[in-house]
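> sequence first, predicted coordinates after that:
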Amino acid sequence: MSKTILISNRLPVTIKKEGDKPVFQESIGGLATGLKSYQQKSGALWIGWSGVAEESLSEKEQQAIDETLQSDYSCVPVTLTKKDIDDYYYGFSNKTIWPLFHYFINKVHYNARTWEAYEEVNTKFFKVADRLMDDRDTVWIHDYQLMLLPQMIRDKYPNAKIGFFLHIPFPSYELFRTLIWREEILRGMLGADLIGFHTYDYVRHFFSTCTRLLGTSRKIHTVKYEDRQIHVGAFPMGIDYNFFTQHITDAPTEESFKKMASEKTILSIDRLDYTKGIPEKIRSFKRLLVKYPQYRGKVRFNLIVAPSREKVASYEELKQQISELVSSVNGMFGTVDWMPIWFYFQSFSQEELISFYRYSDVLLVTPLRDGMNLVAKEYTAARTDLQGMIVISETAGAASELGEGVIVNPNDYAAVAEGIRTALEMPTDEKKARNKMMQERLKRYNVHFWVNTFLGRLEQLTQIKNAAVPVSLDRDQTQLIRAYQRAKKRIIFLDYDGTLVGFARTPELAHPDLKLKQLLRTLSASPKNTVVIASGRDKESLTQWFSDLNLHMVSSHGLWVLHPGQKWKMTMQLNNEWKKAIYPILQMNTDRMPGSFIEVKDYSLAWHYRLCEPEAIDLWLPSIKANLMNMTGSLNLQILQGKKVLEVKDNRISKGSAVPIFMRNQNYDFILGVGDDRTDEDLFAALPADAFSIKVGPDDTRAAYRLKSWQSVRALLTQMAETEKNADPQIESAQSHL
């Protein structure tokens, strides 16, 4: 029976050693709270670090903790050493990923040692999951500490349902590309079936980054990567709305709050972090007191900062800066009877925070960058009297759902000061109307809705995936290899670009490497094999690259055919008069699209745009295609949409039209056709029903099978070549002399 496994850096249970005894305490963070009820109802397992370093526990203690976590909390711990924590968590996660993803590029540290630790710890998480998993399970992985884990699980469990959610912002391409290990991170995330972010801005940045760095294509809400389609969406995380509206607190601070009734109260609650804009809040409050002296003695600012990452030097410096700014404002404006800022450098219980919420007139939520910020939602929900008002940064993820609040630029102290004044002076009826709309939204889109929506979408996507054809050959090629071994007469059709080699920046750079030529030499040396390179390339390039091999070749999408020891022959007679009309159109678009260029072939024109800005292509490509279609409608021409290329050619030519030349009067008992592009669909259509037709990549196809990449094609051909070597020692001997 399939099961659900939740994986995050920390378990929802924190363990602390008090003397020799471990103490278990349930966490109250947003993720732990949000998934707690789901875990209890579903019986899901939760994998994560317990919070205690391996060296701090004896083997007996570790075993006892493991048993308690599993039996009482359905949790399975990952064991981390102090070095793991220093290098993986405090190092790569919080000195590289955290500042970069929050746009603090000046604070990013690059260190090969911490990157290796990040890889190693992700592997540790995988090994724990591997002990528990089977191929039918659902896995939901959380946050930036585990971005390599989805692909690790995918490699071993290709049919598992894998979701990944990033709880922090995903940065723009311009920032992300500065990351040294950028492609490894992206590929790790793309192991998931469903990737979730808090806002569509982050989704847009992710799409753009994948396109630019990995050359992926996008279709509506999906990234097409290798042989898979990964859905990417915005799933704003909610709160347990009923908890904050129905919870009756008897916190010991209740009486002290009642004594504040004569003062207007501004509240700020943050973890100690440079992304939260805490110094900027203090300066904005100071600006309020300077510009509007009537608030002096009338307004109290409760500044709560929870200790965090105290091992990181920059955080200690930030704490010192905050303390100095608070002292400066209090010294400048404070009196015997009034202190402007009350600074609490401590953590409060959830009950105490609810008391703060209910007795604060304004919540100041002005991070410089924040993935979501659930405090803003908690405050809005807790104000059941509809009399509070949030002042929220436009760069906080929650701002997209709390648009009725006062939205400000956190870097503009004057604007934040004005926002505070607006919130303080807002008429009662207006506050009620705004809060009512926000509360209705938060009530509908609560944390349970978030969990159910994400997991429901994951289930839906994987049902579609499991019902789809063609069959992937990446894990099991037994049937094909056995058919190859049994066959006495074989024909193999191979596309070139994207099938035997990866795409290069320009076509001339994608020449065959030595390993590929050795592989093709082995296959074509077998007397049983007819190997055909069927490409859109010009015949001159194919001749230059492969004339020394015993290969058959098809160039220009079927226009030219070459058999070993013979000359190129045209499959039909054509003329090039149409080029005079089409070339100027392509040239005009080349001039206005930096990075594009025209490849002139014998009887076709190819307009390449691989190096162009993706947004510019998205904008202009439809009109370019429409213009070309208007010109070609009466000229018997076809516009082929390839991988980052538009090719105009005679519509009578196709790779499929060349197939009968090789199949006529032959009795092949093994037929293989492999290609990655739209042009190869004509080849697949022309092959017999019992052929092994293989599509490379994720696009829709009529092929019967699929491989994820050109590397997978090479691996398959290598297996076939090994069969030839084992069957014919002379081939192996010839190969060794290359």
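In hand now; what should we look at? Numbers count the residues shown, from 1 in each chain.

> only C-alpha atoms from now on, for both contacts and neighbour counts.
OK.

> what about Val299, neighbour count?
21 (other CA atoms under 10 Å).

> do Val23 as well
Around Val23 there are 13 other residues, counting by other CA under 10 Å.

> now do Ser172
Neighbourhood size, Ser172 [other CA under 10 Å]: 19.

> secondary structure element holding the spatially closest residue to it that is not a sequence neighbour?
Spatial nearest neighbour of Ser172, excluding adjacent residues (CA to CA, 6 or more residues apart in numbering): His205 at 4.9 Å. Per DSSP states H and E, His205 falls inside helix 200-214.

> what residues of that helix count as buried?
Neighbour-count burial for helix 200-214, counted by 16 or more other CA atoms under 10 Å, picks out 200-212.

> I'd like the distance from that helix to the chain centre, please.
Centroid separation for helix 200-214 versus its chain: 8 Å, with CA atoms, centre = their mean, to the nearest Å.

> ditto for stretch 404-422
Stretch 404-422 sits 32 Å away from the centroid of its parent chain (CA atoms, centre = their mean).

> below is an additional structure, to be compared with the one above:
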Amino acid sequence: MSSSPLIITSYHLPEVLFGEAGGKGGGPVEEWQAALAAQVQATQGVWVGGHTQNLEESGKLRDEVCQVPLEKQERDLAYTGACKAGLWPLFHSMADRSVFHEEHWVAYRKVNDKYAESALEAAKTLIQKRPDCVPVVWVHDYHLMEVPNIVRRRAKEDKVNVKIGFFMHIPFPPWDMVKIHPWKDFFLQGVLGSDLVAFQCQDYLLNFIDCCERGLGTRVDRKLGIVEHDAGGRNVKLRSMPVGVPFDKFNDLANQVPQSSHLKQDIQTVLCVDSLDFTKGLTYRFAAYERFLEKYHTHRGKVVLIQICLPSRSGQGNQLMEALYNQVQSINNKYANDSWTPVQLVDGPLPREEMVALYRDVDVALITPLRDGMNLYAKEFVACRKNLDNPGVLILSPFIGAADLMQEALMANPYEPNKVCDTLYNALTMNIAEAEVRMINLRGREKSNDLNNWMSGFLAGLQDLENSETGSSKGLECIQLNDFDSILDKYMNVPGWEKLCLLLDYDGTLAPHGSHPDFTILPQNTREVLERLAGMSNVFVSVITGRSIPDIRNKVGIDNITYAGNHGIDIVHPDGSKFMIPMPPEVEEKAKWLLQKLQTECCVEGAWVENKGVVLAFHHEAWKEKGSIDPLKKEKILTRARDLMTEAGFRIGMSDGGLVTEAKPPVKWNKGNAAIYILRSAFGVNWSQNIRIIYAGDDLTDEDAMNALKGLAYNFRVVNSGLVQTVADHRLPDTKGVETMLRWVEQFLKSRK
């Protein structure tokens, strides 16, 4: 197992770290937390998490624990609101129960920021103690989906070398569910900040890949389990890694504990263990059991169902318990007699020894949630079935992660009470020979795929990433021509259109950003393919940029294309005709005043102002690197620059990933308006059926055009960071991807002829 210091990051700090758990109520969650805690201690790592108490004041704070300070309001909004009211039902495919409020998500992001900062500080502290180490930050579950991306970004800024892993304990739903969430872009890209992302089963992994491809428009490889993300096309590895249980521990305990007091002689017992949560389908299960008693009346008086109800953090436990109590009371009133009660409802956890005895001696375990990430109670049941004279039978819902591998279990759809009823009958009447074969196979697999195997497998997966960097592990190649067969073919390969219109940004799209605008040079290969395309009679090319017209014409150097400068304020066609948005007469004078003020008051520490005529660009790229300028001074200067722009009556815009603040004249005109104007002037009003349009850009100014062209064009966004919100249809990792796209277009048009 990896010797790198391990930084576990989870929303809750486990009680096992403080020696307060074990015995009651911990269950499978406590087991994996205990295993990870042992690994944290073995690697001299840290566990980062939250706690309802102030650990320092209570004297519980330990060297391997980092408590994230959260206010009660933050916990309420982020955990109870964003997580439990929004993400939890949605990720269990119960969208009608989800509630989305912006204040919840703002709090979620703020909390994730705090956890990420704590994890990174822990990494820095560990590196100070062991300068040659590369800490592993292992983030857990849906509460902290933005943490990986924040850690990656800040680690890069601070030049801290870490490996980042993420494990999703709950289900990951299909795209039809995920697209409902208003802030899906944030958590999808947040998770993709990891080096390795793992899920409980293959279905959840494929759902995530599908969401990345369809929701983010990024390149994926389902066979290799890879998603391309971030500037430059970083490969994120995805794996299916089901959590196991400490098999030998349960197996040994099953040899030691006495028989449970809940069991009665000559009465078959069905065991159910669930937290009090709507996702567990408890009311459905009791309805199916009642149907069983009605249909198989010979089993009345001979079968008891024990339902153990564990506490839930969802906040709906009391309400659900009351409903269950009424339902159980109705069943018992209908069927019970003086010597037999068909349902026993246990409110709260039982001691560990009692649970093991039940796992070992009951006849059937009925595990039928409506949806569940894994459900480790099924695995604990199997680990305790030592006595093959009474092998027991496991019934699973097909909608839980455990069903993916535990194929020897009987499957029953919880939404079909008759199916559950009949499956329960088959389980109770199954001959021992069949039950024995099924249980032997289940036990063999669970022994191999135990908790230690899961933990070591995940850490080994992160370790393998180091091998992939030296070329021994296959990843996605740089984007190739044939990749665009699947990306663009559906849009381009339709009959009836006559001309292709290419609308292209320059900086960061056609040409990679240089350290200074003068050093942003169009690559020769891109220039050549663009020139060939511009020379085709069925292609119209326009470059829409924030640069001035003379500057962009000089940079591109191709005559027969339309140039739109200053984000579309100035437009020049190949025939020399021009268009410029009418400006208020005082704009030029105000621009001169603003230029002088910015140069005098704000151009420090390498910052400078680019004069584009009626548009001014305040460049502060020199402040990009951490430590290049005092943060307070930086904010003060930026605030002053924005105040001056506002005072002059100019609109404020951002471009180049937030490294340039632009002062734009007070007219309602942007790249979107410019794109529509160019299309109308070139093709008239009724052009939509006669042309195909491809737009490519790399920043917020291009989003204006993509929004205006949504549904009319195929939009590409060149990504420059790990967190980009875009309406584009597809993302490209760099300017090389744009060149490849243009070469594919050229090839397609030649073959179309």
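Everything's here; your move. This one's a predicted model, so the numbers in the text were calculated from it and none came from an experiment.

> and the helix or strand following the helix holding His205 of structure 1, what other elements does it pack with?
Per DSSP H and E, helix 200-214 of structure 1 leads on to strand 217-219 as the next helix or strand towards the C-terminus. Helices and strands touching strand 217-219 of structure 1, by 3 or more CA pairs under 8 Å, 6 or more residues apart in numbering; DSSP states H and E, are helix 200-214, strand 222-225.

> so which of those comes closest to Asn627 of structure 1?
For Asn627 of structure 1, the closest of these is helix 200-214, at 25.2 Å, according to CA to CA.

> check contacts around the residue sitting nearest the centre point of structure 1.
Nearest to the geometric centre of structure 1 sits Met189, at 4.7 Å (CA atoms, centre = their mean). By CA atoms under 8 Å, 6 or more residues apart in numbering, the contact set of Met189 of structure 1 is Met147, Leu148, Leu149, Pro150, Gln151, Phe164, Ile195.

> mapped onto structure 2, which of those hold?
Contacts conserved in structure 2 for the contacts of Met189 of structure 1, using both residues aligned by TM-score structural alignment, their matches' CA atoms under 8 Å: Met147, Leu148, Leu149, Pro150, Gln151, Phe164, Ile195.

> before we move on, the earlier item: would you list the helices and strands packed on strand 217-219 of structure 1 in JSON lines and tack on distance to Phe101 of structure 1?
What follows is those, written out as JSON lines (distance: least, CA to CA, whole Å):
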{"stretch": "helix 200-214", "distance to Phe101 of structure 1": "10"}
{"stretch": "strand 222-225", "distance to Phe101 of structure 1": "21"}
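
> contact partners for Phe165 of structure 1?
Phe165 of structure 1 makes contact with Trp140, Ile141, His142, Asp143, Ile195, Gly196, Phe197 under the criterion CA under 8 Å, 6+ apart.

> which residues outside stretch 110-124 of structure 2 are in contact with it?
7, 9, 46, 48-49, 66, 68, 70, 74, 78, 135, 137, 143-148, 150-151, 154-155, 160, 162.

> go with 6 Å
Residues from elsewhere that reach stretch 110-124 of structure 2 (CA atoms under 6 Å, 6 or more residues apart in numbering): Leu144, Val147, Val151.

> cross-reference those with the helices and report the matches.
Val147, Val151 (DSSP state H).

> possible to save the contacts of stretch 110-124 of structure 2 as CSV with neighbour count?
Formatted as CSV, these follow (neighbours: other CA atoms under 10 Å):
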residue, neighbour count
Leu144, 25
Val147, 30
Val151, 28
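
> name the nearest of the contacts of stretch 110-124 of structure 2 relative to Asp372 of structure 2.
Asp372 of structure 2 lies nearest to Leu144 out of those, by CA to CA, at 18.8 Å.

> quick one on the thing from earlier: just put the buried residues of helix 200-214 of structure 1 in TSV and tack on distance to Ser93 of structure 1.
Listed next are the buried residues of helix 200-214 of structure 1 as TSV, based on distance: CA to CA, whole Å:
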residue	distance to Ser93 of structure 1
Tyr200	23
Asp201	22
Tyr202	19
Val203	21
Arg204	23
His205	20
Phe206	19
Phe207	22
Ser208	23
Thr209	20
Cys210	21
Thr211	24
Arg212	24
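
> quick check, nearest of these to Met1 of structure 1?
Using CA to CA, the buried residues of helix 200-214 of structure 1 come closest to Met1 of structure 1 at Val203, 33.5 Å.

> what does that closest one align to in structure 2?
Counting by TM-score structural alignment, Val203 of structure 1 corresponds to Leu205 in structure 2.

> quick one: residues contacting that match.
Neighbours of Leu205 of structure 2 in contact, by CA under 6 Å, 6+ apart: Phe199.

> again, 8 Å this time
Contact analysis of Leu205 of structure 2 by CA under 8 Å, 6+ apart lists Phe172, Ala198, Phe199, Leu238, Arg239, Ser240.

> let me see the contact set for the last one.
With contacts taken as CA under 8 Å, 6+ apart, Ser240 of structure 2 has the following neighbours: Ala198, Phe199, Gln200, Cys201, Gln202, Leu205.
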